[in-house]
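**Student:** Sequence and computational prediction follow.
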Amino acid sequence: MAQRRLDEPTKADLEKMAAGIQANTRVNLASLDGTSAVGHFISATRCIYRYAVDTGWIRPVDNPARQLTMPTRQPSPRYAIPANQLSEIWTVAATTGNDADLDALILRLHIETACRRGGALALRPHDLDPDQCLIYLREKDGTDRWQPVSPTLMRHLLEHAAERHSPRSGQLLRYRNGRPITSRRFDHIWQRIGQCRRSSKCRPVAREGLWI
């Protein structure tokens, strides 16, 4: 296909390419059986041919991409975590590991605000408004917002910042030695949760946590 002129491929050729892309798509929870990859392929192909028509390289009638049909969008496989599973996850995170207080705070932050990992890492003490129980989140694609939180979460965020000496304009979430956490902490949390749920030797110790 790479050696052919732009006006040589037919609709059947492009459909064959799309089928090959779908068949060889890497399978994961977000792949939707390859239909998402096919949709991106068709969008990109249409864009290329639209540009070719606009610049006069080919005639509109020679544009095979306009005849391609977008695959039907499938329902997302994502779903809310059931309450009992969420409780198990939080219990393991808040009662095991080398810094259970930090991990419990991280999970509580995500549960209440639904922020992304980047939003949690970008949070600063300066972003906390304890009077109105608001935190300022800065997330991907320039999405910034004030997010209401519970008085309990606000109190723990303030205590965390004070105890771990977080600079007012620096990263809030930190280890006990004052070093800011990185995205690896999130990986560590989920690896530990997965290992603990699979192991009968894991016995979380009851303690007062952030649900109080």
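**Tutor:** On my side now, so go ahead. Just so it is clear, the model here is predicted, and its values are computed rather than measured. Numbers count the residues shown, from 1 in each chain.
**Student:** hey, let's count contacts and neighbours off CA atoms from now on
**Tutor:** OK.
**Student:** Could you find the closest non-adjacent residue to residue 118?
**Tutor:** Distances taken as C-alpha to C-alpha, 6 or more residues apart in numbering put residue 139 closest to residue 118, at 6.0 Å, once the chain neighbours are dropped.
**Student:** My error: substitute residue 161 in the last question.
**Tutor:** residue 172 (5.8 Å).
**Student:** you'd agree that neighbour is in a strand?
**Tutor:** No. Assigned with DSSP: H, G, I helix; E, B strand; the rest coil, residue 172 falls outside any strand and is coil.
**Student:** Does it touch residue 124 like I think?
**Tutor:** Yes. Using C-alpha atoms under 8 Å, residue 172 is in contact with residue 124, at 4.6 Å.
**Student:** Name the residues contacting each of those two.
**Tutor:** Common neighbours of residue 172 and residue 124, using C-alpha atoms under 8 Å, 6 or more residues apart in numbering, are residue 166.
**Student:** hold the first one in mind and look at this next one:
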Amino acid sequence: MRARVLLAEATALGVTIEDLVAVSGDAPNVASIPTLAEYVVTVGPSFSKGTADTYMSYWRLAVERLGECPIDRVGVDDCEAVVGDAVARAQRNRPGSEGRSARENCIGALRALFARAERAGLVVRSPAVGLDKPRRLANRRRALDESELGEVIDAVRTTSQDPDLDLLLVRFHLESGARREGALNLRVRDLDQRRSSVWLREKFGIEREQPVSPSLMRALEVHRNGREGLGADDGVFRSGRGRAITRRRYNTLFDRARPCLSWAERTPVSAHVLRHTAITAV
């Protein structure tokens, strides 16, 4: 009886038994379907470094919740649960946060992952497509004026546990107009003393030479020499323990400084704002 109902529905849709047989012949063997954890390990390295750095923490959340689940069995509700984990983590790390950015980034990470799986024929349709991204708020970013810059510098100097490093980062972005990736990817070999310039490797694989002042170049050299044992391919910006900084450094830097700035609720302070200030002043 069920077979007759199925056949009637297929006929109504214009699908023949031959079509179903052909599709089933092309379908991957159940044994060949990877778990979500296996697929992240396999496909993660194929993304660009910038994309992988942005999305990996969200993929890890997905693995924690759904790692043993075959990737073709993951549904939209499963994805929504992972997004909920990302929002909860953001709210723990930043009390008072609504987690909008975490939700947006997590959905982007899941969509990117399942789009690859769909393209590979491992899933019929990405379950992440059904997730609703939050509407973007109006951009409040603007260039800081001279007085506000002074307040930012004072706040960083007062609240930082490594003021030499954090003040140098602020200065680097203000002078070079570099994106955050430009600082994170800056290597010792990218410092050109003779030309007083740095070689930036930034978002979307863009590379460029950026002139900087001789005094900033000297400050970068002093910082580099203070972190012993660096090779030509090692990152320039390092903590007092000698570890290369990560995105988390920026979160810590500005999270500590922000409460000291009365206007920070209206104008978020970040590396992006410093860059915007630099390129606006040119």
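**Tutor:** Received the coordinates, thanks. What you see is a predicted model, and the numbers here were worked out from it, not measured in a lab.
**Student:** give me the number of residues near the residue nearest to residue 118 of structure 1?
**Tutor:** By other C-alpha atoms under 10 Å, 18 other residues sit near residue 139 of structure 1.
**Student:** coming back round to it: ok, the equivalent of the residue nearest to residue 161 of structure 1 over in structure 2 to residue 190 of structure 2 distance?
**Tutor:** In structure 2, the residue matched to residue 172 of structure 1 (TM-score structural alignment) is residue 236. To residue 190 of structure 2, residue 236 of structure 2 is 9 Å away according to C-alpha to C-alpha, to the nearest Å.
**Student:** The two: which is more packed in?
**Tutor:** residue 236 (28 against 19).
**Student:** check contacts around the more buried one.
**Tutor:** 186, 187, 188, 220, 223, 224, 244.
**Student:** In strands only, show me these.
**Tutor:** Using DSSP state E, no member of the contacts of residue 236 of structure 2 falls in strands.
**Student:** List buried residues within the residues you listed.
**Tutor:** Buried members of the contacts of residue 236 of structure 2, counted by 16 or more other C-alpha atoms under 10 Å: 186, 187, 188, 220, 223, 224.
**Student:** For whichever residue in structure 1 pairs up with the first one, which residues are in contact?
**Tutor:** Taking TM-score structural alignment as the criterion, the aligned counterpart of residue 186 of structure 2 in structure 1 is residue 123. Under the criterion of C-alpha under 8 Å, 6+ apart, the contact partners of residue 123 of structure 1 comprise 136, 137, 138, 171, 172, 173.
**Student:** can you give me the helices for structure 2?
**Tutor:** 2-12, 17-26, 36-43, 49-66, 76-93, 100-119, 146-159, 163-176, 180-184, 214-226, 247-257, 271-281 (DSSP state H).
**Student:** could those go into a markdown table alongside distance to residue 194 of structure 2?
**Tutor:** What follows is these, written out as a markdown table (distance: least, C-alpha to C-alpha, whole Å):
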| stretch | distance to residue 194 of structure 2 |
| --- | --- |
| helix 2-12 | 73 |
| helix 17-26 | 61 |
| helix 36-43 | 42 |
| helix 49-66 | 30 |
| helix 76-93 | 43 |
| helix 100-119 | 41 |
| helix 146-159 | 29 |
| helix 163-176 | 17 |
| helix 180-184 | 20 |
| helix 214-226 | 10 |
| helix 247-257 | 30 |
| helix 271-281 | 23 |
